[in-house]
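Student: Starting from these lines, generate the structure:
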Amino acid sequence: MSIQSQGRFLANVFPLVAGQAFFQTAGILVAALSGLVGYSLATDKALATLPVAMTSVGTALSLIPASMFMKKYGRRRGFMLGIGLGFLGGAVTSFGIYLVDFWLFVLGSMFVGAYQGFAQYYRFAAADAVAEGEKGKAISWVVSGGVFAAVAGPSIARFTKDIGDIPFLYSYLSLMGLSLCALLAVLRIRRDAGQAAAQEQHRAVRPLSEVLKRPAFIAAMASSTVGSAIMVMVMTATPITMKICGYDTDDSSLVIQWHVLGMFVPSFFTGDLIQRFGAVRIVSCGILIFLLHLSLALSGTELFHFTTGLIFLGIGWNFMFIGGTALLTKSYASGGQAKSQAFHDFMVYAVATLSSFLAGAALDRWGWSTVNLIAAPLLLAAFAVVQWYALTERKSQITR
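Tutor: Sure thing, here's the model as predicted:
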């Protein structure tokens, strides 16, 4: 990469990395505290996790409208609208805490979820803004914003939850500050970095039904959905399992923090690996790393097994998710990216949300070992689909 092209790459991608970092910081803060706030505000304690669930609902409901908005008005305006929803969510949740109004807090949580829905497109904006050979690297850079969030999110939650007379109030007021920081970042998005989706409407667009049949799209869906489903299921079950095994909250928090770092630290080089070895090999490597987690999870319940296994779980997710996103960009080379991206992320998020709900039931009925064993056939299925895609690509290249 020449100095000029490298400068263009950084100018297009770095504001998106910053936007991702601030969005994920807000997301991790909310994930850490919403259950606790819900429990303190809800009269019926059975509803304590409703704010968490409604955040997920807000995200799922906003994914497709966000994509359609960006297709018509461009990425930058779409991100600004999403950030506005995040700012509003911070304000409404803060009022809910101040007024001790549970349902106002639930409403604000939905706005925060909607912000997260718009923010899912940062990595796609990065891919659209660079040359074909740099897409995997751009996606990887954006996802690496989670490294900052993995440190900043828990730190902000820890330092702000006890400020003032009202617990958690300043934590949720900080969402407004994080939204303003994200706004400053996306305002620096180059105009050409947000035009790819908008320009799509000026050329022939491949129908979504046709895109869904493409081997690249099928392989992308298999990689992203399986990787996310397994990661969410195991991550959700881990703190409960550790509590059953006699570990305290500090131990499980440390394990989850190492897991989050495992999810995002590899992003600094995953894109380069995809550029050098191809997305199929990286996804396949991610599946093998998932199996390393599986072997550790089944071999014991010492702190070493949880910590090391969850690190491998995070790295495996990183390779499968970024590799899957890179495959997705190949499926709409002839147009149709707005609908394809929206459908892909909606399905990934729906499957991950479902797996989080199933994790508790599976753990309660069958135990920790079975929760992990569920991953094995899913990983084998994803591996088969990705290898099938690679075979079809080789055949198509031979016939050209």
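
Student: C-alpha only now, for contacts and for neighbours.
Tutor: Fine.

Student: Which SSE is immediately downstream of the helix ranked longest in the chain?
Tutor: The helix of greatest length in the chain, counted in residues with DSSP state H as the criterion, is given as helix 3-41. Reading on from helix 3-41 to the C-terminus, the next helix or strand found by DSSP states H and E is helix 50-73.

Student: List the contacts of the spatially most central residue of the chain.
Tutor: Relative to the mean C-alpha position of the chain, the nearest C-alpha, by Cα atoms, centre = their mean, is the one of residue 120, at 6.9 Å. Shown in contact with residue 120 (Cα atoms under 8 Å, 6 or more residues apart in numbering): 63, 345.

Student: measure it to residue 143 for me?
Tutor: Taking Cα to Cα, to the nearest Å as the measure, residue 120 and residue 143 are separated by 10 Å.

Student: tally of neighbours for the closest residue to residue 142 other than its chain neighbours?
Tutor: Ranked by Cα to Cα, 6 or more residues apart in numbering and with sequence neighbours excluded, the top spatial neighbour of residue 142 is residue 17, at 4.4 Å. Residue 17 has 27 neighbours, counted by other Cα atoms under 10 Å.

Student: Next, the contact list for residue 17, please.
Tutor: Taking Cα under 8 Å, 6+ apart, one finds 122, 141-145 in contact with residue 17.

Student: I'd like the residues you listed as TSV, with secondary structure, distance to residue 222 and neighbour count appended.
Tutor: Compiled in TSV, these are given as follows (DSSP: H, G, I helix; E, B strand; the rest coil; distance: Cα to Cα, whole Å; neighbours: other Cα atoms under 10 Å):
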residue	secondary structure	distance to residue 222	neighbour count
122	helix	21	25
141	helix	22	27
142	helix	22	27
143	helix	19	26
144	coil	22	25
145	helix	24	25
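
Student: want to put them side by side, so please do this one too:
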Amino acid sequence: MIDDRAKNRNTYILGASQVFGGANGPIVISLGGLVGQHLSSNPALATLPVSLYNVGLALGTLPAAYFMRRLGRRNAYILGAFLGIAGGLIAAVGIVAKLFLMFCLGTMAAGFYGSYVQSYRFAAGDEMSGAQRDKAISRVMVGGLLAAIIGPQLVIWTRDSLPGFPFAGSFISQAGLALLAIPLLLTYRSTSPAARAGRGDGGRKLSEILTAPRYVLAVAAGVVSYGLMTFVMTAAPIAMVGHGHSMDNAALGIQWHILAMYGPSFLTGRLMAHFGKERVTAIGLVLIGGSAMTALAGLDIGHFWGSLILLGIGWNFGFIGATAMVSDCHTPEERGKVQGANDFLVFGTVALASFFSGSLMFSSGWETVNWFVFPAVALVLVPLVWQSARLPRTA
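Tutor: Purely as a prediction, here's the structure:
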């Protein structure tokens, strides 16, 4: 029997790696649209760097799953970190050279790195079983809490570190964070049954799994939770600046949002163990709807920040709950293809949401962006509430 200390050690390694890898996204998201406005001659393309980050995140999920099966998770994660280093440096060169396409290439490479970082949560869950699995997922996501502080603060501290090239230093610091993750990842040793057994390609056919009602609902919950969060957050910095708020306030708004995304992770695992993951996921969707209501109530900084905080908490409950639901839908042998397919569907939708968000923001405004939240929430919330009502409450 594998020593529980080894399993717990891996959880903490993955959580610490999440600190560095999790800061990757906030830097791109908080700056991508603002740098895009400066580099692009077409204002409608301002959010393209953020959208391409999400495209990289989506397209990277299946290759990441492949490399994890063939090389093992540790080696694949180190490969991902090198992609993160490359992404930050390419984006910085794009800013210095005033090349919009190169900047976009850098943010897309950062998205490829993000596809490896996103699987840390599954890796932690695979080490455990039952309620301990849900708690392990939450503990890894706690690493994002420090990432929420580090990422936006680095933006503020380093944005003028290269005189004449605003924000180039911030992307160099993004590369530095990916570099710092490598020594941690070198100490990771997977103890999950599938990793010891081999490739993890056995079990049911993916087509059979994709049509299972439980899996469909779990994926849909993740798609809506993450998709709506990205849809609103992509537009938020531009909306704040457009309505007279400073860039610092926009960056701090994203920081509060990401703190809210990861801060509840200290409790989310326990809440799922007590109330059930489906109920916690449903509460998350309700909070996302509440964030849209707050955004529609006014345009001062309190409404923007309040909306982003509710959006972050809703994402935490919705996405972590959906991740735990997915983990209940496969055997150890099926984990690679099931987790890879889930992330491809989630982050493919996220990429589409960020593209649509930017064009909708410029064509129709911030209010319209938030009105789109309600039908998407209802689409998943109704079947999720119906299913959770049929489940016994866990003691």
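
Student: quick one on the thing from earlier: what is the aligned counterpart of the residue nearest to residue 142 of structure 1 in structure 2?
Tutor: When the structures are aligned by TM-score structural alignment, the residue of structure 2 matched to residue 17 of structure 1 is residue 15.

Student: From residue 159 of structure 2, how far off is that match?
Tutor: Counting by Cα to Cα, the gap between residue 15 of structure 2 and residue 159 of structure 2 amounts to 27 Å.

Student: same question, residue 121 of structure 2
Tutor: Using Cα to Cα, we find residue 121 of structure 2 at a distance of 31 Å from residue 159 of structure 2.

Student: Which residue of those two possesses the greater neighbour count?
Tutor: For residue 121 of structure 2 and residue 159, the more surrounded residue by other Cα under 10 Å is residue 121, and the numbers stand at 24 against 19.

Student: what sits against whatever residue of structure 1 lines up with the more buried one?
Tutor: Residue 121 of structure 2 maps onto residue 123 of structure 1 when the alignment is built from TM-score structural alignment. Contacts for residue 123 of structure 1 (Cα under 8 Å, 6+ apart) come out as 16, 138-140, 142-143.

Student: ok, now residue 290 of structure 2?
Tutor: Applying Cα under 8 Å, 6+ apart, we find residue 290 of structure 2 in contact with 307, 310-311.

Student: Most neighbours out of these, which is it?
Tutor: Across the contacts of residue 290 of structure 2, neighbour numbers were computed from other Cα under 10 Å; residue 311 holds the maximum, 31 neighbours.

Student: in the stretch 51-200 of structure 2, which spans are helices?
Tutor: 73-96, 100-118, 120-126, 131-158, 168-186, 193-197 (DSSP state H, counting those that start in this stretch).

Student: ok, now the stretch 251-400 of structure 1?
Tutor: Secondary structure of the stretch 251-400 of structure 1 (DSSP H, counting those that start in this stretch): helices at 267-277, 279-299, 303-331, 337-366, 368-373, 375-399.

Student: Burial-wise, tell me which of those helices comes out on top.
Tutor: Between the helices of the stretch 251-400 of structure 1, the one whose residues have the most neighbours on average, counting mean count of other Cα atoms under 10 Å, is helix 303-331 (a mean of 25).

Student: What range does that one cover in structure 2?
Tutor: Under the alignment (TM-score structural alignment), helix 303-331 of structure 1 falls on residues 301-329 in structure 2.

Student: Assess the claim that residue 282 of structure 1 and residue 319 are in contact.
Tutor: Yes - counting by Cα atoms under 8 Å, residue 319 is a contact partner of residue 282 of structure 1 at 5.9 Å.

Student: check contacts around residue 268 of structure 2.
Tutor: With contacts defined as Cα under 8 Å, 6+ apart, residue 268 of structure 2 is in contact with 135, 138, 280, 316-317, 320.

Student: now swap in residue 281 of structure 2 and tell me
Tutor: 221, 317-322.

Student: What lines up with it in structure 1?
Tutor: In structure 1, residue 281 of structure 2 lines up with residue 283, judged by TM-score structural alignment.

Student: Next: residue 267 of structure 2.
Tutor: Aligning on TM-score structural alignment places residue 267 of structure 2 opposite residue 269 in structure 1.

Student: Over to residue 68 of structure 2?
Tutor: Alignment note (TM-score structural alignment): residue 68 of structure 2 maps to residue 70 of structure 1.
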